[in-house]
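S.K.: Build me a model:
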Amino acid sequence: MDELKRYSRQMLFTPIGEDGQKKFNQSKALVVGMGALGTAIANHLVRAGFGYVRIVDRDYVEKSNLQRQMLFDEEDVAAALPKTVAAKKKLEKMNSSVTIDAITTDVNASNIMDLLEGIDFVMDGTDNFSTRFLLNDACFKKKIPFVYGGAVSSRGMTALFVPDVTPCLRCFIQGGEQTSGETCDTIGVISPIVDVIASYQVTEIMKYVAGDHDKLHKSLLTMDIWNNHSYAMKFSSPKEGCTTCQKKEYPALQAGTRKDVTSLCGRETIQIQLESRFDLKEWAIKLQKTAEVKETPFLLKAQLEEGERLVIFPDGRVLVQGTEDSGRAKALYARYIGM
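M.R.: You can find the predicted model right below:
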């Protein structure tokens, strides 16, 4: 009961109360992506007392993140900390009663079902639609809620998708493909839209977990906070023939959907994963002969004489930074790592 005093102001809000708070405390969340949306989502979940929060991201903290990714600071940049490691440190200081499970990995078809083990709902903090469709398919297969969110420029979108209750994300995007090509790294983003969308995402899941389902938005919300536009596309019946929520084929989960070479959201970075593990100390020794190497407990950076940089992770991933050409990235990988 003493621990509940932390949430006294939240419990005074009648739709939550003590019963709702206890439901929060017993809930287990998966937040995929510890970028702008993910850090804001995790901040709200942990402060609200959701009892277990699993955070997953594949990247490390860079200076350009600090403008909008609220859990990071300049010390994290200097240490080149993985985002999950830096976020876990901050979140545990906020609320020591919440279990923070931090995993540094690329979320893909080979590991998503393991990441969902024991989870009650999934929060979207990602920056690309291929991962969102993967989360959508996995959640509908596991029959757990998926809270979609996206923010770019001054615009944002969000919706809560619930298996057997609402249509799925794939129903709203024809063919299951992103079409705009706009990202934070190509047209920018302002921090307030991130906060607004993350707040909507967390509020919807709070309603859901507390059991106040009549107050759920039941729509795909879109807004532009700079140009003062907002629109709610009310949920209709699922699209006939949807491969996720109607045919239950879950295409993003099918074998062979994992990409070994992936472009990271307009960042002049190509991710390559052909190995299952890397011994960082071993590779530091190998690469010191031909590159300027910086090793941390979490990753290895190698500045190449060609101008690009390799960032090597223990889980078998390599980021080739400084190019958007996948052929160039694979050539450098083959030259320095081997294929």
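
S.K.: C-alpha only now, for contacts and for neighbours.
M.R.: OK.

S.K.: what about the strands in the stretch 151-300 of the chain?
M.R.: Along the stretch 151-300 of the chain, the stretches classed as strands by DSSP state E, counting those that start in this stretch are 155-161, 219-224, 229-234, 261-263, 269-273, 291-295, 300-304.

S.K.: can those go into TSV with extra columns for distance to residue 185?
M.R.: Formatted as TSV, those follow (distance: least, C-alpha to C-alpha, whole Å):
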stretch	distance to residue 185
strand 155-161	14
strand 219-224	18
strand 229-234	23
strand 261-263	12
strand 269-273	11
strand 291-295	26
strand 300-304	22
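
S.K.: And these: which comes nearest residue 75?
M.R.: Among the strands of the stretch 151-300 of the chain, the nearest to residue 75 by C-alpha to C-alpha is strand 291-295 (16.3 Å).

S.K.: Tell me the gap between that closest one and the middle of its chain.
M.R.: 28 Å (C-alpha atoms, centre = their mean, to the nearest Å).

S.K.: now stretch 178-194
M.R.: The chain centroid and the centroid of stretch 178-194 are separated by 15 Å under C-alpha atoms, centre = their mean.

S.K.: Quick check: buried residues in that stretch?
M.R.: 183, 189-191, 193-194 (16 or more other C-alpha atoms under 10 Å).

S.K.: and if you look at stretch 105-124?
M.R.: For stretch 105-124, by 16+ other C-alpha under 10 Å, it's 105-109, 112-113, 115-116, 119-124.

S.K.: And those residues, which is closest to residue 329?
M.R.: The shortest gap between residue 329 and any of these belongs to residue 106, at 18.0 Å (C-alpha to C-alpha).

S.K.: okay, how far is it across stretch 222-242, tip to tip?
M.R.: The separation between the terminal residues of stretch 222-242, taken as C-alpha to C-alpha, to the nearest Å, is 22 Å.

S.K.: Can you show me the helices along the protein?
M.R.: If DSSP state H is used as the criterion, the helices of the chain fall at 8-11, 17-26, 36-48, 74-78, 83-94, 112-115, 129-142, 169-172, 184-187, 191-210, 280-287, 326-336.

S.K.: one step back: just give me the closest of the buried residues of stretch 178-194 to residue 9.
M.R.: Set against residue 9, the nearest of the buried residues of stretch 178-194 by C-alpha to C-alpha is residue 194 (24.6 Å).

S.K.: what's the distance between that closest one and residue 154?
M.R.: Residue 194 sits at a distance of 9 Å from residue 154 (criterion: C-alpha to C-alpha).

S.K.: do the same with residue 329
M.R.: Taken as C-alpha to C-alpha, the span from residue 329 to residue 154 is 32 Å.

S.K.: ok, now residue 164?
M.R.: 33 Å.

S.K.: Could you check which of those two has the larger neighbour count?
M.R.: Just comparing residue 164 and residue 154: by other C-alpha atoms under 10 Å the higher neighbour count belongs to residue 154, 19 against 13.

S.K.: Minimum distance to residue 58: which of the strands of the stretch 151-300 of the chain has it?
M.R.: Nearest to residue 58, of those and by C-alpha to C-alpha, is strand 269-273 at 9.9 Å.

S.K.: Summarise which helices and strands that closest one is packed against.
M.R.: With contacts defined as 3 or more C-alpha pairs under 8 Å, 6 or more residues apart in numbering; DSSP states H and E, the packing partners of strand 269-273 are strand 261-263, strand 317-321, helix 326-336.

S.K.: for comparison, sequence B:
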Amino acid sequence: MNKNDLARFSRQLLMQDIGYEGMEKLMNSKVAIVGCGALGSTQAEILARAGIKKIKVIDRDYVDLSNLHRTHMITEKDAIDTLPKAIACKKWIKEIDSSIEVESVIDDFDSTNAEKFLNNVDLIIDGTDNLESRFLINDFSVKYNIPWIYAGVSSWYGNVMFIKPNQGACLRCLIPETNNQNESCDIIPSIGTMTTLVSSISSNLAIRYLAGNEVPYGVLFVIDGRDISLEKIKITKNEKCPTCGLHQYEFLEKKISRNVVRICGTHAIEIRPEKFLNIDFIKKINKIKEKFNVISINKYSIRVQRDTIQIVLMNNGLGIVEGINDVNIAKKLYDELFNIII
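M.R.: Next up is the predicted model:
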């Protein structure tokens, strides 16, 4: 630990259960945060300020004006520029501490890449908004014995649980059915205070664990933001749990084909290229303007419009066509833009 670190973390070094030894452990830890929206961005900010020196953020989405009321480390300009969330998180983490190694991944998180993205980390933190991704993290956690923290928000309520694989209850012990009736394509109501509360509790567990302290595992923290109350519920490990009891990893082994998919809860369609590229939008800007109205452009993404339909194309080739439900029309517009650029 150098002189700058001693000054930066001087108050934290005085903390019981952290001190110099715990601080060294924090600085040598690597964390993966799946999702860099309201929860993930707040968790990333807290952990960056706490001294975690290696952070990986995974998110396929881009910053939108509707994110600003609850998402940390993003600005109105990021939304106007259609900046990918993973890039925005990386940018602002580096503003907090330029020595942090930040790996930003702009991609969907699914069974085709989970093992690659989550490999070689000390802890996984849930910044997602759907059960499918959480069950996938849970499969990986149990299979490879890497702990993770489940975190979720809906309206004024939130849940957090530290999952220590093969010792305490896993997520499937808590939610055994995959076809949960609460999962839908409705947009989940949320407020910034709740995402911050849930992120603070989940990040607090992360900091204590990474600093070498015992943390309660298999305990569900239930946060009520209306009454400002916190309840702790012990979740019993289920010996017949399909994941941690029977070691069946159905989400890791799930076969998927997602070249073109409708994005749940939106009038938008995601289109994935055959292979990821590294596109230079600036070189083709004049040709693009001949066919589309360019709304915003940067090294990571371009947003264009034709009539009422907008297309956001990432520099890896991942595209999102907004304002349409017709897959064929969306694919046609994407192909037209993609062929101009490549």
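
S.K.: follow-up on the earlier one: which of the helices of the first structure is buried the deepest?
M.R.: Most buried of the helices of the first structure by mean neighbour count (mean count of other C-alpha atoms under 10 Å) is helix 36-48; its value is a mean of 24.

S.K.: Was I right to think residue 51 of the first structure contacts residue 21?
M.R.: No: in this structure, residue 51 of the first structure is not within contact of residue 21 by C-alpha atoms under 8 Å, at 10.1 Å.

S.K.: Aligned counterpart of residue 127 of the second structure in the first structure, please.
M.R.: The alignment partner of residue 127 of the second structure in the first structure, by TM-score structural alignment, is residue 125.

S.K.: ok, its match - contacts?
M.R.: Counting by C-alpha atoms under 8 Å, 6 or more residues apart in numbering, residue 125 of the first structure touches 31-39, 41, 149-150.

S.K.: Can you tell me the closest non-neighbouring residue to residue 185 of the first structure?
M.R.: Leaving out its chain neighbours, the residue that sits closest to residue 185 of the first structure by C-alpha to C-alpha, 6 or more residues apart in numbering is residue 266, at 5.5 Å.

S.K.: from memory residue 252 of the first structure sits against residue 132, does it?
M.R.: No: taking contacts as C-alpha under 8 Å, residue 252 of the first structure lies outside contact range of residue 132: 9.5 Å.

S.K.: Mind listing what's buried along stretch 334-342 of the second structure?
M.R.: Within stretch 334-342 of the second structure, the residues scored as buried using 16+ other C-alpha under 10 Å are 334, 337-338, 341.

S.K.: which one among these gets closest to residue 312 of the second structure?
M.R.: Checking these against residue 312 of the second structure by C-alpha to C-alpha gives residue 334 as the nearest, at 9.2 Å.

S.K.: Same list, the helices of the first structure, but as CSV with distance to residue 244 of the first structure please.
M.R.: Shown next, in CSV, are these (distance: least, C-alpha to C-alpha, whole Å):
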stretch, distance to residue 244 of the first structure
helix 8-11, 36
helix 17-26, 29
helix 36-48, 25
helix 74-78, 39
helix 83-94, 30
helix 112-115, 16
helix 129-142, 6
helix 169-172, 7
helix 184-187, 28
helix 191-210, 22
helix 280-287, 40
helix 326-336, 30
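
S.K.: Please identify which of these is closest to residue 60 of the first structure.
M.R.: helix 83-94 (4.8 Å).

S.K.: residues in the second structure aligned with the closest one?
M.R.: Residues 85-96 of the second structure are matched to helix 83-94 of the first structure when aligned by TM-score structural alignment.

S.K.: same deal with stretch 59-70 of the first structure?
M.R.: Aligned by TM-score structural alignment, stretch 59-70 of the first structure falls on residues 61-72 of the second structure.

S.K.: need the contact list for the aligned residue in the first structure for residue 335 of the second structure.
M.R.: Taking TM-score structural alignment, residue 335 of the second structure has residue 337 as its aligned residue in the first structure. Listed by C-alpha under 8 Å, 6+ apart, residue 337 of the first structure has no contact partners.

S.K.: try residue 307 of the first structure
M.R.: residue 322.

S.K.: With residue 264 of the first structure as the reference, measure out to it.
M.R.: Distance, residue 307 of the first structure to residue 264 of the first structure, by C-alpha to C-alpha: 19 Å.

S.K.: Residue 252 of the first structure now?
M.R.: Distance from residue 252 of the first structure to residue 264 of the first structure, counting by C-alpha to C-alpha: 18 Å.

S.K.: Name the residue in the two with the higher neighbour count.
M.R.: A direct count of neighbours by other C-alpha under 10 Å for residue 252 of the first structure and residue 264 places residue 252 higher, at 23 against 17.

S.K.: Could you pull up the residues touching that one?
M.R.: Contact analysis of residue 252 of the first structure by C-alpha under 8 Å, 6+ apart lists 109, 130, 133-134, 137.

S.K.: List just the nearest of the residues you listed to residue 289 of the first structure.
M.R.: residue 109 (36.3 Å).

S.K.: got a list of what the closest one touches?
M.R.: The neighbours of residue 109 of the first structure, taking C-alpha under 8 Å, 6+ apart as the test, are 134, 252-255, 257-258.

S.K.: Which residue in the second structure aligns with it?
M.R.: Checking with TM-score structural alignment, residue 109 of the first structure has residue 111 as its match.

S.K.: Go through the strands of the stretch 151-300 of the first structure and name the closest to residue 279 of the first structure.
M.R.: Closest among these, once you apply C-alpha to C-alpha, is strand 300-304, at 9.8 Å.

S.K.: Have a look at how far, on average, the closest one is from the second structure.
M.R.: Superposing on the second structure places strand 300-304 of the first structure at an average distance of 2.3 Å from its equivalents, by mean C-alpha distance after the TM-score superposition for the first structure.

S.K.: Can you check which part of the second structure that strand sits on?
M.R.: Here strand 300-304 of the first structure aligns to the second structure at residues 302-306, judged by TM-score structural alignment.

S.K.: Now do the buried residues in the matching stretch.
M.R.: Applying 16+ other C-alpha under 10 Å to stretch 302-306 of the second structure flags 302-305 as buried.

S.K.: Check the residues you listed and tell me the two furthest apart.
M.R.: Using C-alpha to C-alpha, these reach their maximum pairwise distance at 302 and 305, which is 10.2 Å.

S.K.: Next, show the common contact partners of the two.
M.R.: What both residue 302 of the second structure and residue 305 touch, as defined by C-alpha under 8 Å, 6+ apart, is the set 294-295.

S.K.: wait, isn't residue 225 of the first structure in contact with residue 195?
M.R.: No: Residue 225 of the first structure is beyond contact range of residue 195, at 11.2 Å (criterion: C-alpha under 8 Å).

S.K.: Including distance to residue 13 of the first structure, could the helices and strands packed on strand 269-273 of the first structure go into JSON lines?
M.R.: Formatted as JSON lines, these follow (distance: least, C-alpha to C-alpha, whole Å):
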{"stretch": "strand 261-263", "distance to residue 13 of the first structure": "44"}
{"stretch": "strand 317-321", "distance to residue 13 of the first structure": "45"}
{"stretch": "helix 326-336", "distance to residue 13 of the first structure": "52"}
